[in-house]
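1. could you look at this predicted model? Sequence included:
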Amino acid sequence: MNLKKFSGWSPQQIISALIVGGATLMLFLTLQPELIFANNTPTGGDMGAHVYGPAFLRDFMLPHFRLNGWSNDWYAGFPMYRFYMLIPALLVLVVDLIAPYGIALKMIAVIGILTLPVCTWLFGKFSRLLFPIPEILALASVVFLYDESFTIYGGNIASTMAGEFSFSIALSLAVLTFGLFIRAMNEDRGRMITACVLALSALSHGIVLLFVFGGVALIAILWKALNTGRQVLISASLIIGTSILLSSFWVVPFLTSHAFMTDMKYEPRPSGTADSFWQMFFPLPLVLEYFHHTVRSRRVRRMYFASQSCRHLDGGLLHRTRDRCFCKSWWSANHRHVMEPTTVAVSLFASLHVDDDRAI
């Protein structure tokens, strides 16, 4: 290893590399790499149901230059990749070119987990947050990944190991999108890469599609509120419009075909004796008060962090399902009482340390 390349690094850069690299390595070891690279069939939770799809895409649809189609292998036939996300399956097939199919599927299944800390750190850097806020955000993403208070809503390790790996990939891309979008608004560059990453996030999971487009729209609105020039609207319109066009081949049929979707019969929240509106929304008044303060002080990045805190409260982080563990970690289901205010506190603490004029 050539150590000269690192001799010019500042202490901040070294700390950043150690935190982000160390977090990624810890996650990788938690996921048991010896099992990831074992040539077998992935299973556990809903994971076994995902083995079929990419192989069918490879063997029957791609040879006919199609990205969706029809299978007669189950029920009386069912649509393939009309109502389920395509990008993760294509990633599996790319890795399948150089690795056995089972290993390829497992590698893509964990890629969203392994990339969330670095994407969160990049979000902080692109947003011009001062050191060590990007590093704190990266560590906060690790805490979220180890959270076991929910096991199927998506994003954390437990949900991903149960088969929600498309969600984790989309989540990493969504966080990166927010950072790229803020950089595009600040520096008026990188609009095409931002549009492409936004489209990839939307094409990776239908639920993430909703809040990634909502998030970039929110950033654009806040930026416009503090900037009277037309350039903000032009840049935002170009990015969002391009991403819609890039993803419309799958998103438009998906959104317009609800009548043919299966009703999952999810019950409304709150429900049961262990659930209440108080548990779901108790930090909300504090966040709303902070948002009111940031609007009056006209600090756009503080406004964004406050609004994102509001969205986190309604985005699934406070949900609780059965207490079932899929992996060993430091966090038990009972820690959700710590996790809920911590999520808000990290966002608000970060917003207080934003430098509006200086990029690190």
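-> Yep, it's here.
2. going forward, measure contacts and count neighbours with C-alpha atoms only.
-> OK.
3. after the helix or strand harbouring Thr115, which helix or strand is next?
-> If you go by DSSP states H and E, Thr115 is part of helix 101-126. Following helix 101-126 in sequence order, the next helix or strand is helix 133-146 (DSSP H and E).
4. for that following helix, name the packing helices and strands.
-> Applying 3 or more Cα pairs under 8 Å, 6 or more residues apart in numbering; DSSP states H and E, one finds that helix 133-146 contacts helix 11-30, helix 101-126, helix 157-161, helix 336-352.
5. structure B:
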Amino acid sequence: MGVPMAGRLVVAGHKVAVWNRTPRDVPGAEAAPSPAAAVAGADVVITMLSDPDAVSEVVRAALPGLRPGSLLVEMSTIGPDAVRRLRGLLPESVGLVDAPVLGSVGPAAEGTLVVLAGGRREDLDRVSDVLRVFGTVREAGGPGSGAAAKLAVMSALVTAQVGLAETLAYADDLGVGRTALLDVLGATPLAGLSERLRPVVESGPFETRYALGLAAKDLRLATEGPGRRQTVTAAARDLLSGAVAAGLAGHDLTAVVPFAASRAAGTPASKEVRAVDPPSVPATNGYYSHAVRFGDLLFVSGQVALGEDGKVDGEGDMTRQSEVVMENLGRILADQGSSFDRILHIRTFLTDMDRLHEYGAVRSRFVTGEPPASTTVEVERLFRPGLMIEVEVVAAL
């Protein structure tokens, strides 16, 4: 989002300096070597980052370069609590406007975002021309109100999309069919949202415009903290958290449609034997499945530290191999609506029992509740040279 937004400022005739945690070029803008260098001498400083921690980290790094009388415009989705903390970081001489946006990369490039601005009257007036470069400005009120309005809007929009994703899976289960349901919804107030999901139903998820991981973060911010009792939004948050754990954080939010379908297809009421091969885990060689589910049980094949290229990840490093194995297990469990605290039995094969403590230290980071039934044995070798550990589990759904 920040790259096309910076480009809009350049086109509008502003002198722009940029800094990004992952270096990116913005034609016409000066690439600064650090946050402090980027803000040095600037009248207006804009932050567009992924979450509250990123904003805090970058602003702290920029503080030495901020000049008295400058104005910080925070445009990320971080919530009003984080905006208050940000105000505490800044010198009194630096103004603050919170102005998160509605829209994705396309509207950012076109200058058609909706900007939800909050701040003191004098600060809003001072930055109004800059904000209009990005699109339509809606003033939400005083400091923190823009950030609060953004969370409220996302609670409605994201929760509705997650709910519709589950409803599409429900329609399939009833024999209605997802396309038929979308056709009917096209004549209801949900027409716009249902049409947005139609390409996913017909062709699969498309390029990332609004990352699923960011949507999960937005709902987490909207539901955490005292007094925030959004039960439906909290349920949507939990489903998205499962999708993130399954490795879908970088996918577009519409990837929640096939994720919801995969969960529904394996309902505990089903007594069908079904193979499971989540796309977030390196593919098998075709001679086995990563897991098989039956009823409310999930049997997960032995996982090893092989990357997408088929090479050993962390050769000679028991800690690294153990981490890869546990991460793969976590993705498979999450893909089927289970988790580490639902493991019934875990079986571990080691090529060197003297290094059990290294594996144990990693395992304790993932398996944190009541310990499951467990078996650990030493073997002479595993199926690929360089592999030191293999772990399989049986879990409840």
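-> Yep, it's here. What you see is a predicted model, and the numbers here were worked out from it, not measured in a lab.
6. superposed, what's their TM-score?
-> After superposition, the two chains reach a TM-score (TM-score structural alignment, normalised by the length of structure 1) of 0.25; 147 aligned residues with a Cα RMSD of 6.6 Å.
7. quick check: Ala140 of structure 2 is in a helix.
-> No - read with DSSP: H, G, I helix; E, B strand; the rest coil, Ala140 of structure 2 is strand and lies in no helix.
8. how many neighbours does it have?
-> The tally of other residues near Ala140 of structure 2 (other Cα atoms under 10 Å) stands at 20.
9. can you check Ser194 of structure 2 too?
-> Neighbourhood size, Ser194 of structure 2 [other Cα under 10 Å]: 23.
10. and what about it, helix, strand or coil?
-> Classification of Ser194 of structure 2 using three-state DSSP returns helix.
11. all helices for the stretch 151-300 of structure 1, in order.
-> 157-161, 165-187, 191-204, 206-226, 231-255, 277-281, 284-297, 300-313 (DSSP state H, counting those that start in this stretch).
12. now do the buried residues in the fourth one.
-> What that stands for is helix 206-226 of structure 1. For helix 206-226 of structure 1, the neighbour count (16 or more other Cα atoms under 10 Å) marks 206, 208-209, 211-213, 215-224 as buried.
13. state the distance from Pro285 of structure 1 to Gly124 of structure 1.
-> 25 Å (Cα to Cα, to the nearest Å).
14. between the two, which one's more packed in?
-> Gly124 (27 against 11).
15. measure the closest residue to that one other than its chain neighbours to Ser71 of structure 1 for me?
-> The shortest distance from Gly124 of structure 1 to any non-neighbouring residue, by Cα to Cα, 6 or more residues apart in numbering, is to Pro134 (4.3 Å). The gap separating Pro134 of structure 1 from Ser71 of structure 1 is 46 Å, by Cα to Cα.
16. same deal with Ile182 of structure 1?
-> For Ile182 of structure 1, the distance to Ser71 of structure 1 (Cα to Cα) stands at 42 Å.
17. equivalent analysis for Ile157 of structure 1, please.
-> Separation of Ile157 of structure 1 from Ser71 of structure 1 (Cα to Cα): 31 Å.
18. give me the more crowded residue out of the two.
-> A count of neighbours by other Cα under 10 Å puts Ile157 above the other of Ile157 of structure 1 and Ser71, at 31 against 16.
19. correct me, but that one touches Tyr146?
-> Yes - contact criterion Cα atoms under 8 Å: Ile157 of structure 1 and Tyr146 qualify, at 6.1 Å.
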